[in-house]
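*Asks:* Below is the structure, and that's it, no one-letter string:
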């Protein structure tokens, strides 16, 4: 009887772990698809502008990956500004960068004048 209870408990724990991993994977995929969708929307807008410019006789300009990232950051900034969460986001970012700076700061050297 004790063996059956232990086995059922282990089975239940394994099922919970599988469900947890499945939820984590789906949320990760969802975040990835959202990010891709934002990048694609930026590209489609740019392509529309380039088509119109081509009709006017101008040469096409293709966005670099870095410029796409800049556009995504601008959109993120604007959405945070509209929702009123910009200041908290900037505070968190400032704290994160400060801890990074402190981590890479060199240790104090021993005084040379004591020798």
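*Replies:* Ah, there it is. Predicted model only: the values in this text are computed from it and were never measured.

*Asks:* contacts, neighbours, all on C-alpha from now
*Replies:* Will do.

*Asks:* Okay, buried residues for the host helix or strand of residue 93 please.
*Replies:* Secondary structure from DSSP states H and E places residue 93 in helix 86-103. Neighbour-count burial for helix 86-103 flags residue 86 (criterion: 16 or more other Cα atoms under 10 Å).

*Asks:* another one to put next to it:
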């Protein structure tokens, strides 16, 4: 039910994300150059940051809804065949999203650099938990 509500919202208000928000961002960026009041400039910058966040978060939510939509479609077909429905867990959605990202990076040829960054990040995390070497203290 929640998916349908979100899907309907996106359909009805897609023009905001495609046209209105980018246009408003451009207008704000031009107005920052003209403004002299520091409070007004800060407010405009905050508004631009909010717009950027909205535009960036949209594709991520879209990927999840696409995964769910595909799964629901398959489950409806299986239900027609007489099988019991299987609902995806959040972890499975996350896993499928990761697999999609992996395939996308592989096609674009950016997989190696992405994996290298991931390895460095994990190594630095592991390094924090390594105990310090103790000094022998003996002769």
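*Replies:* Perfect, I can see it now. All figures in this text were calculated on a predicted structure; none of them were measured in a lab.

*Asks:* Any idea what the TM-score is?
*Replies:* In this superposition the chains share a TM-score of 0.81, using TM-score structural alignment, normalised by the length of the first structure; 105 aligned residues with a Cα RMSD of 1.8 Å.

*Asks:* which residue is nearest the centroid of the second structure?
*Replies:* Against the mean C-alpha coordinate of the second structure, by Cα atoms, centre = their mean, the closest residue is residue 60 at 3.6 Å.

*Asks:* element containing the aligned residue in the first structure for that one?
*Replies:* Taking TM-score structural alignment, residue 60 of the second structure has residue 35 as its aligned residue in the first structure. Element membership for residue 35 of the first structure (DSSP H and E) is helix 2-55.

*Asks:* post-alignment, the helix or strand just after that helix versus the second structure, mean distance?
*Replies:* As assigned by DSSP H and E, the chain's next helix or strand after helix 2-55 of the first structure is helix 65-83. Once fitted to the second structure, helix 65-83 of the first structure is off its aligned match by 0.4 Å on average (mean Cα distance after the TM-score superposition for the first structure).

*Asks:* So residue 133 of the second structure: helix, strand or coil?
*Replies:* Recorded secondary structure, residue 133 of the second structure: coil (DSSP: H, G, I helix; E, B strand; the rest coil).

*Asks:* Just give me the neighbour total for the aligned partner of it in the first structure.
*Replies:* Alignment note (TM-score structural alignment): residue 133 of the second structure maps to residue 108 of the first structure. Close neighbours of residue 108 of the first structure, defined as other Cα atoms under 10 Å, add up to 6.

*Asks:* ditto for residue 107 of the first structure
*Replies:* Counted by other Cα under 10 Å, the residues lying close to residue 107 of the first structure total 7.
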